[in-house]
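Participant: need a 3D model of the sequence below.
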Amino acid sequence: MNIINIIVPELPESVNNAVIIQWHKKPGDKIYLDDILVELETDKVVLEIPATKNGILNSILVDTGNIVESQQIIGTINLTKNLDNVALNITNNKNNKLKKQLNNFKKNNFTDKKINDFSPSIRKKIKTNNITIEQINDFNNLNINKIKNFHKKEKDSSLVNNYKRVKMTPIRKHIAQRLMESKNNSVMLTTFNEVNMQKIINIRQKYGELFKRKYEIKLGLTSFHVKAVSQALKFFPKLNAFIDGEDIIYNDIYNINIALSTERGLLAPIIKNTNNLSLVEIEKEIKKLVVKGNTNKLSVDDLSSGNFTITNGGVFGSLMSTPIINPPQSAILGIHAINNRPFVLNNKISIVPIMYLALSYDHRLIDGKDSIKFLFLIKQLLEDPFRLLLNI
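Facilitator: I've put the predicted structure just below:
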């Protein structure tokens, strides 16, 4: 019977280690080719290790919650043609081991000692303090003072232990570090504007079903924002640039991060070359990234080399916010909930769907005039979406 090792894959560049967050199999389980054995979480992505051969999981060498490194052995697999017999043997061995541990526990515990074996004073203290036999570890040296101390510890514990301490996941630590980096290494300012979303809503209502039938994807709002940002960046290159020491790095590509909220935290995967994509292609890229984010399939490449970020707090009902720049980028656009509001159109008050936009930018690189004009151009493009299609 051959045994092979389960090995941590080569981790992406700039990633030093990972944490085991879940084993999907336990010793004795049958394993088939491409079954997911274990999930690892780095500070950027979640990695899955699949089975490379059929067999039986023989052992887990590193438990959930522990840190592992590239090429580390974390488990073993028995390679065999007769999976049923090997699985049965491993299960029997495991059951025998558990029985042995249970017998040792019974020998070394005194839970069968009766209350009547104690003195009247101790029995009274146990009763008045509502202490059960199961709560007492050392029966042989039990006395009045220990009963009092035991009751005091239980009381103190109930007062101070009204919280729990949980270690931050690698992704959450990375988010915290990036936020502090943004706060400490930029002079961040936010400017606001409002957009009449009526024309885009009309397009979605009129062509949404046709769009879905033809392209098998829903026409959303974010694709319009991505398209508007891509066009506006061409006129304001500093918002597509970043500071590197005493230099300014101007990007000639348009890679836009889309902030996604996942169970493991906020991630910002990238839609690449957005200036060359149609609304249909942008929608497909968004859907692909959302699916990958929700199923922990995002790769490091999906999260690297972005130039500008769009975050949508509106999906959670946010009316307005001051988004934090995603370093080393120089700007981020926050889009928010659409609500019907009184609005002056052609000198008349009308009820129209309004969305607030928020642009946070690094004032070291971007002047207020440029940021305001950039945001105003995005407003114009969204209020006249045919300009997006005509690229004007």
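Participant: going forward, measure contacts and count neighbours with C-alpha atoms only.
Facilitator: OK.
Participant: can you give me the helices for the stretch 251-392 of the chain?
Facilitator: Remark: helices assigned in the stretch 251-392 of the chain by DSSP state H, counting those that start in this stretch are 279-294, 368-383, 386-390.
Participant: what do you get for the stretch 101-250 of the chain?
Facilitator: For the stretch 101-250 of the chain, helices defined by DSSP H, counting those that start in this stretch occupy the ranges 120-128, 144-160, 170-184, 198-215, 222-235.
Participant: mind checking these for the one nearest to Arg387?
Facilitator: helix 222-235 (9.0 Å; Cα to Cα).
Participant: starting at the chain centroid, how far to the closest one?
Facilitator: Here helix 222-235 is found 26 Å from its chain centre; the criterion is Cα atoms, centre = their mean, to the nearest Å.
Participant: for the comparison step, fold the sequence that follows:
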Amino acid sequence: MATEIKAPVFPESVADGTIATWHKQPGEAVSRDEVICDIETDKVVLEVVAPADGTIAQIIKNEGDTVLSNEVIAQFEEGALSGAAQTQAVQSEEKVEQAAAKTEAGAAPVVERAQPVADQAPAVRKALTETGINAADVQGTGRGGRITKEDVANHQAKPAAAPLTAAVGERIEKRVPMTRLRKRVAERLLAATQETAMLTTFNEVNMKPIMEMRKQYKDAFEKRHGARLGFMSFFVKAATEALKRYPAVNASIDGDDIVYHGYYDIGVAVSSDRGLVVPVLRDTDRMNYAEVESGIGAYAAKAREGKLAIEDMTGGTFTITNGGTFGSLLSTPILNTPQTAILGMHKIQERPMAVNGQVEILPMMYLALSYDHRLIDGKEAVGFLVTIKELLEEPAKLILDL
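Facilitator: The predicted model follows:
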């Protein structure tokens, strides 16, 4: 029985998507709930699964085509798998189980080698040709070891083992199309600089008290809660308290209206292979330190695997970004509109500081607060940043709600 396969219903914030990869071709057998297609949107990659056992009868939307919400992308022929297909499905399942068993036992997981270029989807063959990458060098993550466009992009993003060699006088260039996510990020960043009165104020914080507390309690914390005690939970909780004291920093502008939010949803910027994403921690005023650390860890894992859902990144009243992860000593973060402020963390650097008339070497971090001057005055911005500084330098106040 022939049925239509449609694109998922996109959220209101997503206008359309692009067919990224077809994992199955017409005539190939598929089992129920098997991923047959990936659709890339401005925010996430959505998976389309088979509605039942059967085969792909016809592909209507090819790789690279734009699709709308709930648009028909293929025809599906429902029916029981053939004997050969059933054997193939069982063998595939056995491979997955064997890989999982070996991983649990401490052995390296089984990784299937990528198939030859001729066996790859048209969009993948095009990407391999344009980038000059050898298919044998790419680890395929698709079904049966197939290479996806994302695999090609990830491989290209890795540092080269050796510099490109070229004949004397030859100048090498590579042209790679932007992903939808990176294009969308570029549009939002450009809009933030053009449509807001963005200004940045700076301060510095002595990280010694938090570093000593973390050193003393990190093992007990991890044993009790099953999560690492990092610095981010202190910053999230300090920012939450500062947002309570300065409501304008937690607000947003909607046309000619100011929207004051009575809740605290803090986005934490995460770098992924597909670009910068900002998953949101909801109601951080109700979260304890362990819940913050666990939430950030879970989002980071989902970002690495490309599994972040649209709802994970929707909304948010304030954002924290940590350039110090990559060694940045000082930077000016760009607003994550429609939010009106963003906090930038940086590298912890030992510097000589004057303390009670004496010079001490202390672990210092520069903090940067970029804000929309249309809504937030300098007095509020500086007060907000000083509040975070004080709470971090005296973490007892933060924990005791002083």
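Participant: re the thing from before, now the helices of the stretch 251-392 of structure 1 as JSON lines including distance to Val15 of structure 1 and mean neighbour count?
Facilitator: Converted to JSON lines, those look like this (distance: least, Cα to Cα, whole Å; neighbours: other Cα atoms under 10 Å):
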{"stretch": "helix 279-294", "distance to Val15 of structure 1": "19", "mean neighbour count": "18"}
{"stretch": "helix 368-383", "distance to Val15 of structure 1": "35", "mean neighbour count": "18"}
{"stretch": "helix 386-390", "distance to Val15 of structure 1": "39", "mean neighbour count": "13"}
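Participant: for Leu298 of structure 1, find the nearest of the helices of the stretch 101-250 of structure 1.
Facilitator: helix 170-184 (12.6 Å).
Participant: can you list the helices of the stretch 101-250 of structure 1 in JSON lines and add mean neighbour count?
Facilitator: Formatted as JSON lines, those follow (neighbours: other Cα atoms under 10 Å):
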{"stretch": "helix 120-128", "mean neighbour count": "14"}
{"stretch": "helix 144-160", "mean neighbour count": "12"}
{"stretch": "helix 170-184", "mean neighbour count": "16"}
{"stretch": "helix 198-215", "mean neighbour count": "14"}
{"stretch": "helix 222-235", "mean neighbour count": "21"}
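Participant: could you dump the ones you listed into JSON lines and include distance to Ile248 of structure 1?
Facilitator: Putting those into JSON lines (distance: least, Cα to Cα, whole Å) gives the following:
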{"stretch": "helix 120-128", "distance to Ile248 of structure 1": "74"}
{"stretch": "helix 144-160", "distance to Ile248 of structure 1": "52"}
{"stretch": "helix 170-184", "distance to Ile248 of structure 1": "17"}
{"stretch": "helix 198-215", "distance to Ile248 of structure 1": "36"}
{"stretch": "helix 222-235", "distance to Ile248 of structure 1": "16"}
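Participant: out of those, which gets nearest to Ala337 of structure 1?
Facilitator: helix 222-235 (12.1 Å).
Participant: mean per-residue distance, the closest one versus structure 2.
Facilitator: Aligned to structure 2 and superposed, helix 222-235 of structure 1 gives a mean residue distance of 0.6 Å (mean Cα distance after the TM-score superposition for structure 1).
Participant: contacts for that helix, please.
Facilitator: Under the criterion Cα atoms under 8 Å, 6 or more residues apart in numbering, residues 239-240, 254, 256, 274-275, 279, 282-283, 310, 374, 377-378, 381-382, 385, 388, 391 lie in contact with helix 222-235 of structure 1.
Participant: what do we get in structure 2 for Leu382 of structure 1?
Facilitator: Mapped onto structure 2 by TM-score structural alignment, Leu382 of structure 1 lines up with Leu392.
Participant: again with Asn346 of structure 1
Facilitator: So Asn346 of structure 1 corresponds to Asn356, using TM-score structural alignment.
Participant: ok, that match to Glu350 of structure 2 distance?
Facilitator: 18 Å (Cα to Cα, to the nearest Å).
Participant: rewinding a little: could you dump the helices of the stretch 251-392 of structure 1 into CSV and include distance to Arg165 of structure 1?
Facilitator: Converted to CSV, the helices of the stretch 251-392 of structure 1 look like this (distance: least, Cα to Cα, whole Å):
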stretch, distance to Arg165 of structure 1
helix 279-294, 26
helix 368-383, 42
helix 386-390, 50
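Participant: wait, which of those helices is closest to Thr191 of structure 1?
Facilitator: Of all these, helix 368-383 comes closest under Cα to Cα, at 6.8 Å.
Participant: the closest one packs against which elements?
Facilitator: strand 188-196, helix 198-215, helix 222-235, strand 348-362 (3 or more Cα pairs under 8 Å, 6 or more residues apart in numbering; DSSP states H and E).
Participant: mean shift between that helix and structure 2?
Facilitator: Counting by mean Cα distance after the TM-score superposition for structure 1, helix 368-383 of structure 1 comes out at 0.9 Å.
Participant: before we move on, back to that, figure out which of the helices of the stretch 101-250 of structure 1 is closest to Gly334 of structure 1.
Facilitator: Counting by Cα to Cα, Gly334 of structure 1 lies closest to helix 222-235 out of those; the figure is 10.2 Å.
Participant: I am finished for the moment; much appreciated.
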